[in-house]
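Trainee: Output the structure for:
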Amino acid sequence: MQIRSSEKEFLDLGFPHYSHEEYEDCLYKLDRIGRWLGGDRATWSALEKLEEPPQSILDVGCGGGLFTIRMAKRYPHSTVLGIDTNAEAIAFANKQLQQMVEPPSNVSFQICAQEHLEKNLNFDVVTSTLVCHHLTDTYLVEFLQQAHQVARKKVIINDLHRHSLAVFLFKIVAPICFPNRLIKHDGAVSIRRAFIYDDWQQYLKMAGFEFSRCSVSWRWAFRWLIEINKSERVS
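Mentor: Model prediction:
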């Protein structure tokens, strides 16, 4: 699997390729995948490396917002903003807050009408989970540059590892643990659209970053954790 696939996911195609109920169930199960298969842990580990807890976090492509809410709970003194271009995702995220007995007051969600990050945004940390594989190589480099401009301290990217074993295992596990038509189809496509180590080295180089401030590490299960530090070099 040396070349990224350009195949579209159902989620990229939008309605009517899936129902509202199917989509909400997909968001719940995607969150479960993050909690069960190490995605959350990867981002936590990157946040914990900061010398001080972040005072503000921007979660780009927050989807259903469940992980964004957990970040707000974990960092109660931080202002956390989740943004997504999908209005249905933001509606779902706001509904989660409304249904909570004690929702965190330091988190909010906004629809991002444009794909480019606004230059006037400013946050200690910019996070993005399972977003980059939806982007073309060219726009991915632009996104990294935009996120770097917005972040005061750190950019954290969490995405999939393109590997045939990952596809094989996902096709076995998904129907049993995450039964949802979108999950089963889009999950395998996502892996084929994802990345190998050399891809990230090339993107970081094209974005013009100092390698001494960047880290690309592999995490279970088949995830890449990319850390771009602005305040300190990676030891």
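
Trainee: switch to C-alpha atoms for all contacts and neighbour counts from now on
Mentor: Noted.

Trainee: Strands of this structure, residue ranges please.
Mentor: 56-60, 79-84, 107-111, 123-129, 151-160, 214-219, 223-229 (DSSP state E).

Trainee: what residues does the first one touch?
Mentor: Under the contact criterion CA atoms under 8 Å, 6 or more residues apart in numbering, strand 56-60 has outside partners 68, 78-84, 123-129, 131.

Trainee: Mark which of these are buried, thanks.
Mentor: For the contacts of strand 56-60, a neighbour count by 16 or more other CA atoms under 10 Å gives the buried set as 68, 78-84, 123-129, 131.

Trainee: re the thing from before, nearest to residue 93, out of the strands of the chain?
Mentor: strand 107-111 (7.1 Å; CA to CA).

Trainee: What lies in contact with that closest one?
Mentor: By CA under 8 Å, 6+ apart, strand 107-111 touches 65, 68-69, 72, 79-87, 90, 93-94.

Trainee: same check, this time on stretch 84-94
Mentor: Against stretch 84-94 from outside (CA under 8 Å, 6+ apart): 24, 60-66, 83, 108-115.

Trainee: The same query, at a cut-off of 6 Å, please.
Mentor: With CA atoms under 6 Å, 6 or more residues apart in numbering as the test, stretch 84-94 has contacts from 61-65, 111-113.

Trainee: ok, how many other residues are close to residue 26?
Mentor: Counted by other CA atoms under 10 Å, the residues lying close to residue 26 total 21.

Trainee: got it, and residue 112?
Mentor: 18.

Trainee: Once you drop chain neighbours, what's closest to it?
Mentor: Excluding its sequence neighbours, the residue lying closest to residue 112 (CA to CA, 6 or more residues apart in numbering) is residue 85, at 4.7 Å.

Trainee: That neighbour and residue 154, how far apart?
Mentor: As judged by CA to CA, to the nearest Å, residue 85 and residue 154 stand 22 Å apart.

Trainee: between those two, who's got more neighbours?
Mentor: Using other CA under 10 Å, the more surrounded residue of residue 85 and residue 154 is residue 154, with 27 against 17.

Trainee: Does the more buried one touch residue 232 like I think?
Mentor: No: using CA atoms under 6 Å, residue 154 makes no contact with residue 232, being 9.2 Å away.

Trainee: The structure of the following sequence is requested for comparison with the preceding one:
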Amino acid sequence: MDKPDCDPAMLRRTYAQFPLINRAVSGWHGIYRRLLRPRLAAIEHPTLLDIGSGGGDVPGMLTRWAARDGLGLRITAIDPDPRAHDFAISRPPLPGLEFRQAFSSELVAEGHRFDAVVSNHLLHHLTAAELAGLLEDSRRLTRSLAVHSDIIRSRPAYLLFAAGTLPFFHRSLIRRDGLTSIRRSYTPAELRAAVPPDWQVVRDSRFRQLLVRGTDD
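Mentor: Modelled structure (predicted):
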């Protein structure tokens, strides 16, 4: 998916199928209930930034859950890839959700701040320098909480995903890129060693971990 010469039809089908995968394995409803909602409910007119939002299904879910809970949440979802941005803005619009084609560093330069910053399955795509930049941008962009969710690399995760997706997704990149993502991901120990000490690695499930920073800056 990251390759600029990726087949555009397969890429769009992949973005269209992401909601199936993310609803099944990403765990964002639990993250919203346990970490995000308690913080955001205590803030008048809360705001959230989703970095690397891809096709836009995760910020869409967060927007709907927050609306159901009456939070008045406004979400900005950013991705620098024009293909992802074009797909995201083609989705039916949701009140309170805005998509931008941008890097997090651009929002830092513009002086933006948000009550929460999140990302989904982004960390394993980054080089060491890019990871350091993301965490510094997150620190500067959030007033309250940052939560980066990612896969845990393990042989059982690889084998289960390979078997579970084998009958499906033959006309998209879900299976191929998913297996590559598992191979590229961190173990909890590796992630702890790669990040500053003010970030906490939380094992959210057998196959998923959260990188969390709470702040009162």
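
Trainee: where does the TM-score land?
Mentor: After superposition, the two chains reach a TM-score (TM-score structural alignment, normalised by the length of structure 2) of 0.86; 208 aligned residues with a CA RMSD of 2.1 Å.

Trainee: Nearest to residue 48 of structure 1, out of the buried ones among the contacts of strand 56-60 of structure 1: which one, please.
Mentor: In terms of CA to CA, no member of those lies closer to residue 48 of structure 1 than residue 125, at 11.8 Å.

Trainee: so what corresponds to that closest one in structure 2?
Mentor: Alignment note (TM-score structural alignment): residue 125 of structure 1 maps to residue 116 of structure 2.

Trainee: again with residue 218 of structure 1
Mentor: With the correspondence set by TM-score structural alignment, residue 218 of structure 1 lines up against residue 203 in structure 2.

Trainee: same check, this time on residue 230 of structure 1
Mentor: Match for residue 230 of structure 1 (TM-score structural alignment): residue 215.

Trainee: With residue 43 of structure 1 instead?
Mentor: The alignment partner of residue 43 of structure 1 in structure 2, by TM-score structural alignment, is residue 31.

Trainee: ok, back up a step: relative to residue 146 of structure 2, how far out is the match of residue 230 of structure 1?
Mentor: 8 Å.

Trainee: again, but for residue 80 of structure 2
Mentor: Distance from residue 80 of structure 2 to residue 146 of structure 2, by CA to CA: 20 Å.

Trainee: same deal with residue 36 of structure 2?
Mentor: In this view, residue 36 of structure 2 and residue 146 of structure 2 are 9 Å apart by CA to CA.

Trainee: and if you look at residue 183 of structure 2?
Mentor: Residue 183 of structure 2 sits 25 Å away from residue 146 of structure 2, going by CA to CA.

Trainee: So for those two, which sits in the more crowded spot?
Mentor: Per other CA under 10 Å, whichever of residue 183 of structure 2 and residue 146 has more neighbours is residue 146, with 29 against 17.

Trainee: Looks like that one contacts residue 213 (just checking).
Mentor: Yes: assessed by CA under 6 Å, residue 146 of structure 2 is found in contact with residue 213 at 5.1 Å.

Trainee: which residues touch the longest helix anywhere in structure 1?
Mentor: In structure 1, ranked by residue count with DSSP state H as the criterion, the top helix is helix 20-36. Outside of helix 20-36 of structure 1, the residues within contact range by CA under 6 Å, 6+ apart are 40, 64.

Trainee: got the buried residues for that helix?
Mentor: Those would be 23, 25-27, 29-34, for helix 20-36 of structure 1 by 16+ other CA under 10 Å.

Trainee: could you check the angle strand 123-129 makes with it?
Mentor: Relative orientation of helix 20-36 of structure 1 versus strand 123-129 (axes from the mean of the first three to the mean of the last three CA atoms, to 10 degrees): 110 degrees.

Trainee: can you give me how far helix 20-36 of structure 1 is from the chain middle?
Mentor: Relative to its parent chain, helix 20-36 of structure 1 has a centroid offset of 14 Å by CA atoms, centre = their mean, to the nearest Å.

Trainee: circling back: can you list the buried residues of helix 20-36 of structure 1 in JSON lines and add distance to residue 165 of structure 1?
Mentor: Shown next, in JSON lines, are these (distance: CA to CA, whole Å):
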{"residue": "23", "distance to residue 165 of structure 1": "27"}
{"residue": "25", "distance to residue 165 of structure 1": "26"}
{"residue": "26", "distance to residue 165 of structure 1": "23"}
{"residue": "27", "distance to residue 165 of structure 1": "24"}
{"residue": "29", "distance to residue 165 of structure 1": "21"}
{"residue": "30", "distance to residue 165 of structure 1": "20"}
{"residue": "31", "distance to residue 165 of structure 1": "22"}
{"residue": "32", "distance to residue 165 of structure 1": "21"}
{"residue": "33", "distance to residue 165 of structure 1": "17"}
{"residue": "34", "distance to residue 165 of structure 1": "19"}
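
Trainee: Please identify which of the residues you listed is nearest to residue 183 of structure 1.
Mentor: The closest of the buried residues of helix 20-36 of structure 1, once distances to residue 183 of structure 1 are taken by CA to CA, is residue 26, at 6.3 Å.

Trainee: what residue of structure 2 takes the place of that closest one?
Mentor: Aligning on TM-score structural alignment places residue 26 of structure 1 opposite residue 14 in structure 2.

Trainee: So for its match, what's the nearest residue that isn't a sequence neighbour?
Mentor: Spatial nearest neighbour of residue 14 of structure 2, chain neighbours left out: residue 172 (5.0 Å); criterion: CA to CA, 6+ apart.
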